[in-house]
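Visitor: Turn this into a structure:
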Amino acid sequence: MGEVLVDRPAVGLGVRSPWLDRVDRLLGYVIEIPAVILVIVEVVVLFAGVTARYVLERPFVWSDELASLCFLWLGLLGTCIALRNGAHMRMTAIVGMLSPRKQAFAEVIAVVTAAAFVALILEPSYSFALHEVIVTSPGLGISAAWRAAALPVASTLMILISLVRMLKVGSPLMVLGAVVSLFVIGGILVLLQPVFATLGNVNLVIFFVIFLTGAIFAGVPIAFAFGLATFAYLSLTTHIPLSIIVGRMDGGMSSLILLAVPLFVLLGYLIEMTGMARAMVGFLANLVGHIRGGLNYVLLGAIFLVSGISGAKAADMAAVAPVLFPEMKRRGSKPGELVAILSASGAMSETIPPSLVLITIGSVTGVSISALFTGGLVPAVVLAIALGIVAWWRTRGEDMSRIKRATARQIGRSFVIALPALVLPFVIRAAVVEGVATATEVSTIGIVYAVVAGLLVYREFDWRRLYPILVGTASLSGAILFIIGAATAMGWALTQSGFSAELATFMSTLPGGSVSFMAVSIVVFIILGSVLEGIPAIVLFGPLLFPISEMVGINGVHYAIVVILSMGIGLFAPPFGVGYYTACVIGQVNPDEGMRPIVGYLVALFLGVVLIAAVPWFSIGFL
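Guide: Okay, here's the model as predicted:
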């Protein structure tokens, strides 16, 4: 899920020029049109591969290779789109407290910092692509440079985008001040290089705690903060060739399983656009809307169902809240209570397949994604029950005298309308379980199903929204992919420093064994979830901690579920959890109003996670 961002501040400080607007639009077309085409190509290639293998029994030997090539280009073009639109994941809690003028300067600093990182990796990425020329792909028989060229091309585009964006956001004086500030900081670090050489692992604290934390809280996009901290650490404290950063980023972004990310994001958009989500919510409202707190249960149930389809929390909440909130307000629910339960339901549903976090954690830790899909359902039910108990307690005095109970005919009619939508989660899971498609490919079955249902059943397929949806898919996917690439390089640097071995030794020798390890992990990942958001935290710390969990005897699926749910609590817990502010934006509620109501739901979530951690059966009982 993306975060609430400070996009181009509307304070009138940027350069106002028709030619700058024309350049901006031209850059938009240059990156958006190819990205849209690549999204469509990915769906067609993977769905054709499933059809050829399962229906025609004549598999395409080149389909995965072509999909992987297109995916890297799609992800990096999506990274460019996200940079242009200010849609990269960021921590803006501190920046948001500043005055509009200071916010604009902070935004310029963030853009200049991002531009500095891609400028630093431009030459190494070009060299990496040149070295790949001699490598030939086995399926397509083409040079691997076609794939490797994506990073230097995207880096060049991001530099141009950054130049335009910094001029549109801040005044020329602000841009000059930001550039000078960055050069001064860089110069000081270079002058201190002899000192760093004597500090040993203290450098980890300097670069990966102080430097990185400062960049993140200054509003620098997380992916670029990770990359710049890694580049500074390796260049100033080691003799390792800097091209290794590009190689590690390329490796992190090239995992074929990550193809599921853009495809499930697209599926989530389609579910909302075609009216399938609204049909599900309508049926649930008719079924239990007449009982006290009924719509609260409907919201929990709707998020549960939609999460099983879209895999993206922002898409889940955007599909459900606009449908339910007006009626809930009419029944007397306070806005703060609404946003509180919406946020809590987002945390509750983090492990419902096909969650993007499940896919990511499987790709970076080696835990079976199919097992994660199976193991994530029951824990989500446990948390849903915990939230339902809190909702029941808070609505026990609700006045239901004016609420009419839906007739059996109305319930039946809404069920028939919702049936195609209700079936989709089961179609997706059955396709994976029966071996029809892999976890990567199964999303294409859902996409085709959603398109057919939207055109023929619900007749709400809005062709005018298709282009923005495809652009949004590329943008969110690119933001996620670039974080994974940068965090992979950062994780490698931490491993090479010996930090991994020291962390493993510390965690494995905690008194209490697996119990202490699990307890510490819950607390750590709640904190990480509030600061880094789920995917970057998983990519960075998953490879370090999962081997330790196996050493102390914790099942990998069980540990993954507990970790994801813990991060979900942090992500949706104010005052730092950015998921909470996303829910406020979607529900159009002032964040202050939900601060107190959400406490009870967070306590319920925490107790639920402790129960799930203590009883492994919830996670692995059906494996």
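Visitor: For the rest of this, base every contact and every neighbour count on C-alpha atoms.
Guide: Noted.
Visitor: For stretch 150-159, buried residues please.
Guide: 150-159 (16 or more other CA atoms under 10 Å).
Visitor: compare with the first, here's sequence two:
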Amino acid sequence: MNTMHTATFPQPSPRRIVNTIDTVLGYMVEIPAALLVVAEIFVLLAGVTSRYVLRMPLVWSDELASMLFLWLAMLGAVVALRRGEHMRMTALVGKASPSVRAFLELVAIGAPLAFLLLVIGPAVEFAQDEGIITTPALEISNTWRAAALPIGCVLMLVVACLRLIRVANWHMTLAALAAVAAIAGAFVAMSPVLHDLGNVNLLIFFVGLVALCVLSGVPIAFSFGLATFGYLALTTSTPLSVVVGRMDEGMSHLILLSVPLFVFLGQLIEMTGMANAMIAFLASLLGHVRGGLSYVLVGAMYLVSGISGSKAADMAAIAPVLFPEMKARGAKPGDLVALLAATGAQTETIPPSLVLITLGSVTGVSISALFTGGMLPGIVLAITLCSVVWWRYRGDDLSNVRRAARGEVLRKLAIAFPALALPFVIRLAVVEGVATATEVSTIGIAYAVLAGLLIYRRFEWSRLKPMLIDTAALSGAILLIIGAATGMAWALTQSGFSGQLAQAMAKLPGGAAMFMAASMLVFIVLGSVLEGIPAIVLFGPLMFPIARQMGIHDVHYAMVVILSMGVGLFAPPFGVGYYSACAVSRIHPDEGMKPIIGYIIALVIGLIVVAAVPWISIGFLH
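Guide: Below you'll find the model as predicted:
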């Protein structure tokens, strides 16, 4: 008797299904995001070429670039959420017990979920309203551009849900979601009371709720978004689609298009070997001096900052090249990461810094004037840092360190020359009017590609795709913060808070000098808590009009504000930039805590000098 056996196939587990969906979603989002970065480079480069070389401007290039840009920002934000790369403060979360930390990590997914559920409806409404607008050059409905907002939010919602489903501990997941729901429910229940509190609501939402979210490790963009939408939904009658419009406005400044392009340029510099060539030349020049490679680190950060515009990209280009040699010469890891973080703060004003570009776009200060004014303050802070380096390494024994021969130095200079020339090529293109501050990054990219292919003969095609995806993710994380912070700044302005702040600051005794000192203190604190770009977007539009009333030059005030914020950003225990430096150099944060104190003091002294002597910032403007 024959027994028939039916073949049984293993049923896919729910976890495997979720992982498959996540992988497919990753491809669906990452590849278009990477292609959008490429498209932006070609559209802007075509605009520069046709205008400057062919004398036939493309009337549609800026419009198409702007349309693609919002899609790049939103898809990049989705990629960043999927990778867990949205900017957030984890200083306090990291100190919690493992169980509390695991709970807060889930809250950090649950809170964005609440924000996305709140914003999708108004975003759809906003995209529909934009349908009545037709773009002037391409003559298509503006809904094609605005649709990026609701679609991006829906994709982020899916990503957040998938991340929660993949967590093994269901009890803790439900507890975290219940905690978020309970806080949201409490605010809704209190709505009648909140209506009567007036400006006390500003403290409740923009201080209390933001602080609660940020300190719990919720990504900064979503912390700002929750506070803004909560404030407007529960205490005003403002349609929420208006806030989505303000977010769109904040993310759509064409000048911000240089953010992804400079991030990508920074990665190209490292990949083509240009960063290596620059550092090798500087090391041959100063390697025999006491603390010589520390001076090289300060100089290299100054040079590379003029190229990439992104501090993370700058540090990632330099640390892996310099640190092994510095450790071999006896430098302590803690001192290395402390100096790397300090140079991050020192180079915040060096063009084409993303912070300069952001500040110019939100305050209306000329970006070319900021680019001109930013060079010398960086040198002043470099001198104060170098004085600490000199003091610390004055007793070093260099008896076994060989001094590079003149021929070797000249040979390395010849190799490094194309790389060293890049910041000057970029600067010249802006000054001579060849390209705008937005377009100039594409000239840098074309230059770096040609130098990599023809001069350094090093171009790893296999790295291009991950580089483009990384660029989209970092850009999306930055631009979502700018969008959320723009909405928050608008809500603060509508409440009349900016006028009250202006009056309070204007009444400080001591006039302009006291206002400048107060601004330095405020931005050091804001820089450490909020990170640089959101602090600028949120408070730049409020503080600059007051500075003008006080007779302080816009560019001088901008330099003081940016450097103050940089000091806060790179100073532990809260400064996120410090932890970025530790991550890039793979050195434990505890090791750099003590050595960085001397460098922070040096930075503050340099900052005071820049604030006291306006000529340092504005001497070359006239």
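Visitor: where does the TM-score land?
Guide: TM-score of the superposed chains, computed with TM-score structural alignment, normalised by the length of structure 2, equals 0.97; 609 aligned residues with a CA RMSD of 1.0 Å.
Visitor: Tabulate the buried residues of stretch 150-159 of structure 1 in JSON lines, adding columns for distance to residue 179 of structure 1 and secondary structure.
Guide: Formatted as JSON lines, those follow (distance: CA to CA, whole Å; DSSP: H, G, I helix; E, B strand; the rest coil):
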{"residue": "150", "distance to residue 179 of structure 1": "27", "secondary structure": "helix"}
{"residue": "151", "distance to residue 179 of structure 1": "24", "secondary structure": "helix"}
{"residue": "152", "distance to residue 179 of structure 1": "22", "secondary structure": "helix"}
{"residue": "153", "distance to residue 179 of structure 1": "23", "secondary structure": "helix"}
{"residue": "154", "distance to residue 179 of structure 1": "22", "secondary structure": "helix"}
{"residue": "155", "distance to residue 179 of structure 1": "18", "secondary structure": "helix"}
{"residue": "156", "distance to residue 179 of structure 1": "18", "secondary structure": "helix"}
{"residue": "157", "distance to residue 179 of structure 1": "19", "secondary structure": "helix"}
{"residue": "158", "distance to residue 179 of structure 1": "16", "secondary structure": "helix"}
{"residue": "159", "distance to residue 179 of structure 1": "14", "secondary structure": "helix"}
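Visitor: Would you mind checking which of those is nearest to residue 572 of structure 1?
Guide: Nearest to residue 572 of structure 1, judged by CA to CA, of the buried residues of stretch 150-159 of structure 1 is residue 158 at 30.6 Å.
Visitor: If you drop the residues flanking it in sequence, what lies closest to the counterpart of the closest one in structure 2?
Guide: Using TM-score structural alignment as the criterion, residue 158 of structure 1 maps onto residue 156 of structure 2. Nearest residue to residue 156 of structure 2 in three dimensions, chain neighbours excluded: residue 78, at 5.2 Å (CA to CA, 6 or more residues apart in numbering).
Visitor: what residue of structure 1 matches up with that neighbour?
Guide: So residue 78 of structure 2 corresponds to residue 80, using TM-score structural alignment.
Visitor: Would you agree that match is in contact with residue 30?
Guide: No. Look at residue 80 of structure 1 against residue 30 with CA atoms under 8 Å: they stay out of range, at 10.2 Å.
Visitor: okay, stretch 427-443 of structure 2 sits on what stretch of structure 1?
Guide: By TM-score structural alignment, stretch 427-443 of structure 2 lines up with residues 429-445 in structure 1.
Visitor: outside of the matching stretch, which residues touch it?
Guide: Residues outside stretch 429-445 of structure 1 that contact it (CA atoms under 8 Å, 6 or more residues apart in numbering) are 43, 46-47, 50, 54, 256-260, 263-264, 267, 369-370, 428.
Visitor: ok, now stretch 321-338 of structure 2?
Guide: Applying CA under 8 Å, 6+ apart, the external contacts of stretch 321-338 of structure 2 come out as 276, 279, 293, 297, 578, 581-582, 585, 587, 590-593, 595-596, 599.
Visitor: now that stretch: which residue numbers in structure 1?
Guide: Going by TM-score structural alignment: stretch 321-338 of structure 2 matches residues 323-340.
Visitor: Now which residue in structure 2 aligns to residue 118 of structure 1?
Guide: Per TM-score structural alignment, the equivalent position to residue 118 of structure 1 in structure 2 is residue 116.
Visitor: What's the first helix or strand after whichever strand or helix holds its match?
Guide: Applying DSSP states H and E as the criterion places residue 116 of structure 2 in helix 98-129. Next helix or strand after helix 98-129 of structure 2 toward the C-terminus (DSSP H and E): helix 143-146.
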